[in-house]
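1. sequence and predicted structure below; questions after.
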Amino acid sequence: MENILVEKLNQIAVVTINRPTKLNALNKATIEELHHAFGSLDKDAEVKAIIVIGSGEKAFVAGADISEFADFSAEQGRTLAAKGQELLFDFVQNLATPVIAAVNGFALGGGLELAMSCHFRVASSNAKMGLPEVTLGVIPGYGGTQRLAQLVGKGRAMEMIMTASMIDAETAKNYGLVNHVVPQDELLEFVKGIAAKITNNSSVAIAKAIQAVNANYTDGVNGFEVEIANFGACFATEDFKEGTTAFLEKRKAVFPGK
C-alpha cells in the first residue's frame, strides 16, 4: 500500500488516505488500494467497525486527481465513473462492516462522494465540503448527484452542485450531511468512541440493518420487504440466541458474530 495506511486496534480499523502533498486526492491507484483494504477488513472477523480519515490537518480528500482524466473521451469518462463506483463508492456503501468517515478538513468532489458513501459522517470544526465539478465542465460522477440529494434534500443538493459552493461543518450538520462536529484535535478519538459502541453490538444484526436501510434507496427494491426478510433471518443466528439469552439472564451479551 503506497497511498493508504491501515491500523487495527480493539476491533476498530482506521484507514488513513496518505497523500498529503496532493491533499489526499483520489487517483486510480488510491481507489484500488482502498478497495482492497475495505474488502480485506470486511472479511476480518476481528474488525467490527472501520474509520476512514485523511492524513494531516488540511484535507480528508480534496477531490479526484484531475491530471489523470483531463484528456479523456466521453467513453473513457463513463468507464472511469462506472469503475470508480464499483470499486469504491458503491462498494463502501454496501459493506457489511460499518464505515464511518472522519472528515478532517476539505472534503471536495470525490472526497465528499467518498464520505457520503460511508454509513455516516463526523466532521472536524474546520471541515469544508462541496461538489465543485461544474467549475471543470463536468458533473459529480462517483454518486454525488444521488447521495447528496438523499442526505440533504433535492433543493439543497441542486444549489450546492450548481453553485459549486463549499459549506462549513456546522452548515453540513444542519443539513444532515454530518452527524457531529468536533474540534479537529478531538475528531479521531470521538469517532473511535462511536465505533467502540458499535463493536459492543451484534455484527450480524448490524450487517442486516445496513442492507435494509440501503434497500430504501435502491430502485426497484421494497425496503420494507428487505427489513422483514432480514429481521426473520436474524432469528436463525447465534448472535440472536446470545443476545436474547444475555438479556433474560441480565448480563452483557458476548456476540460470536455468527
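-> Nice, I can see it.
2. for the rest of this, base every contact and every neighbour count on C-alpha atoms.
-> Fine.
3. what strand or helix carries residue 207?
-> With elements taken from DSSP states H and E, the one containing residue 207 is helix 203-215.
4. show me what that helix is packed against.
-> Helices and strands touching helix 203-215, by 3 or more Cα pairs under 8 Å, 6 or more residues apart in numbering; DSSP states H and E, are helix 223-234.
5. go through the helix it packs on and flag the buried ones.
-> The neighbour-count check on helix 223-234 (16 or more other Cα atoms under 10 Å) flags 223, 226, 227, 230, 234 as buried.
6. what does stretch 93-105 give?
-> Neighbour counts over stretch 93-105 (16+ other Cα under 10 Å) mark 93-105 as buried.
7. do stretch 190-205 as well
-> Residues of stretch 190-205 classed as buried by neighbour count (16+ other Cα under 10 Å): 190, 191, 192, 195, 196, 198, 199, 201, 202, 203, 204, 205.
8. give me the nearest residue to the last one, chain neighbours excluded.
-> Leaving aside its chain neighbours, residue 205 sits nearest to residue 234 (6.5 Å; criterion: Cα to Cα, 6 or more residues apart in numbering).
9. quick one on the thing from earlier: ok, the buried residues of stretch 190-205 vs residue 177, which is closest?
-> For these, the minimum distance to residue 177 (Cα to Cα) is 15.8 Å, reached by residue 191.
10. wait, what's in contact with the closest one?
-> Contacts for residue 191 were tallied using Cα atoms under 8 Å, 6 or more residues apart in numbering; they are 51, 100, 102, 122.
11. okay, pairing it with this:
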Amino acid sequence: MTQIENIEFKGKSYRTLHINVSNSVVNVSLDNAPVNALSGKMMKELQQLLKDLSEDALIKVIVFESKNSDFFIAHVDINILNEKDVLEDLANDAAEGLNIFQNLGEVLRNQPQITIVKLKGIARGGGAEFVAAADMSFASLEKGKISQCEALMGIIPGGGATQYLSSKMPRGRVLEIILGSDLFDAETAERYGWINRAIKDSEIDAFVSRLAENIASLPEDVMQTVKAVLPPERFTTGFKTENDGWAKLAFTAKVANIMSLAMQNGAQTIDGELKIEEILRRLV
C-alpha cells in the first residue's frame, strides 16, 4: 500500500486522509500505510478536520472508511511515543479530564454533523473505539471485524471503550470483549450491539451512500434538532477511572517488552496484523 501525497482541504494539508465532498456529505478515507495504525499525526489530522467541518453549516453527514481493504484502523501506533511534538499538541488541545485518545472519541461523539463509519476491514483497539464513538457504524458482513485486544498487550482500553461499550451492551458482554480479546465478526458485533448493522459487502457502499444522502437532504434543522434531543451520554467519572487504570499498566517494563516483542514478530506489518491476536497470545 502506497502512502498518499499531501491532500489540501479548507486551507489545511493532510497526509493520512482522503477527503471528498458531495453536496452536504463528506467522505473521509483513512490512509496511513501500511496498516492504518492510529498515529499521533492521524489523530491530529482527524481532530483538525472535525473542527473545520464543525464550523461548516452546509455539511450534514461525515462518512469514514478506509483506503486499505484489510484494515480500517489496526490499532494505536505502537511507536506513537516517538511523536513527542504531536503528542504535546494533542495533550494541549484535549478537553479537561480527558487523555488524548478519549479526547478524539469525544470530539467525534460531539460533532454537530451525523458521523457514520463504514467498516470493511479490521478495527482494533483505538480503531474499535473510533467505531464505537461514531453516531452510526455499519460493517461488511464478509470483511468487517472488530476487537479490543489491549489486554493481550498487558493494558486495558484507554480511549473510551470501557464507557462506550457499557452504554451499548450488558456488562458480561463488555467483559467478554475486553478480557477475551477476540476478533469479532460483523454478524456477532451486530448481535451484541457494538455496531448498527452487518451488511453484505456487495451492498454496503450503496446502503451507506443512500443513508447519508437521505439524512443530508432532510428539511432544514431536522438533523440538528434530533442530535440536540438525543445528546451523547456523559462519562466524566468513567473516563477518569478508565484513564487511571490504563495509565497504571501502560508504562511498565512488562508492557514495553510485550510491545517490543510484538514489533519483532510482525506487529504493524500487513501479514502480522491479520493475525495479531495469535501473535500476542503466543508472546503472553
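-> Ah, there it is. Quantities reported herein were computed from a predicted structural model and do not represent experimental measurements.
12. after superposition, what's the TM-score here?
-> Here the superposed chains carry a TM-score of 0.76, computed using TM-score structural alignment, normalised by the length of structure 1; 211 aligned residues with a Cα RMSD of 2.2 Å.
13. thinking again about what came up before, separation between the residue nearest to residue 205 of structure 1 and residue 242 of structure 1?
-> 12 Å (Cα to Cα, to the nearest Å).
14. same thing with residue 9 of structure 1?
-> Per Cα to Cα, residue 9 of structure 1 is found 24 Å from residue 242 of structure 1.
15. neighbour-wise, which of these two wins?
-> Using other Cα atoms under 10 Å as the criterion, residue 9 of structure 1 and residue 242 rank with residue 242 on top: 18 against 9.
16. helix or strand: which one has the more buried one?
-> Here residue 242 of structure 1 sits within helix 238-248, counting by DSSP H and E.
17. Provide the aligned range in structure 2 for that helix.
-> Helix 238-248 of structure 1 lines up with nothing in structure 2 when matched by TM-score structural alignment.
18. with stretch 2-12 of structure 1 instead?
-> So stretch 2-12 of structure 1 sits over residues 15-25 in structure 2, by TM-score structural alignment.
19. quick check: buried residues in the matching stretch?
-> Within stretch 15-25 of structure 2, the residues that count as buried by 16+ other Cα under 10 Å are 15, 16, 17, 18, 19, 24, 25.
20. now the spatially most central residue of structure 2, nearest residue through space, not along the chain?
-> For structure 2, the residue nearest the mean C-alpha position is residue 130 (2.2 Å; Cα atoms, centre = their mean). Among residues not flanking residue 130 of structure 2 along the chain, residue 105 sits closest, at 6.0 Å (Cα to Cα, 6+ apart).
21. how close does the counterpart of the one you found in structure 1 sit to residue 111 of structure 1?
-> By TM-score structural alignment, residue 105 of structure 2 lines up with residue 89 in structure 1. Separation of residue 89 of structure 1 from residue 111 of structure 1 (Cα to Cα): 10 Å.
22. filter the buried residues of stretch 93-105 of structure 1 down to just the ones in strands.
-> Judged by DSSP state E, strands contain the following of the buried residues of stretch 93-105 of structure 1: 99, 100, 101, 102, 103.
23. what would the buried residues of helix 223-234 of structure 1 look like in JSON lines with distance to residue 46 of structure 1?
-> Shown next, in JSON lines, are the buried residues of helix 223-234 of structure 1 (distance: Cα to Cα, whole Å):
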{"residue": "223", "distance to residue 46 of structure 1": "29"}
{"residue": "226", "distance to residue 46 of structure 1": "27"}
{"residue": "227", "distance to residue 46 of structure 1": "26"}
{"residue": "230", "distance to residue 46 of structure 1": "23"}
{"residue": "234", "distance to residue 46 of structure 1": "20"}
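24. can you give me the helices in structure 2?
-> With DSSP state H as the criterion, structure 2 has helices at 40-54, 84-93, 100-109, 126-133, 161-168, 171-180, 186-192, 201-216, 222-229, 236-250, 253-264, 270-273, 276-283.
25. and the angle for the third one with helix 236-250?
-> Angle of helix 100-109 of structure 2 versus helix 236-250, following axes from the mean of the first three to the mean of the last three Cα atoms, to 10 degrees, is 150 degrees.
26. helices and strands around helix 100-109 of structure 2, which ones?
-> Where contact means 3+ Cα pairs under 8 Å, 6+ apart, helix 100-109 of structure 2 is packed against helix 40-54, helix 84-93, helix 126-133.
27. check the fourth one too.
-> Contact analysis of helix 126-133 of structure 2 by 3+ Cα pairs under 8 Å, 6+ apart lists strand 71-73, helix 100-109, helix 161-168 as its packing neighbours.
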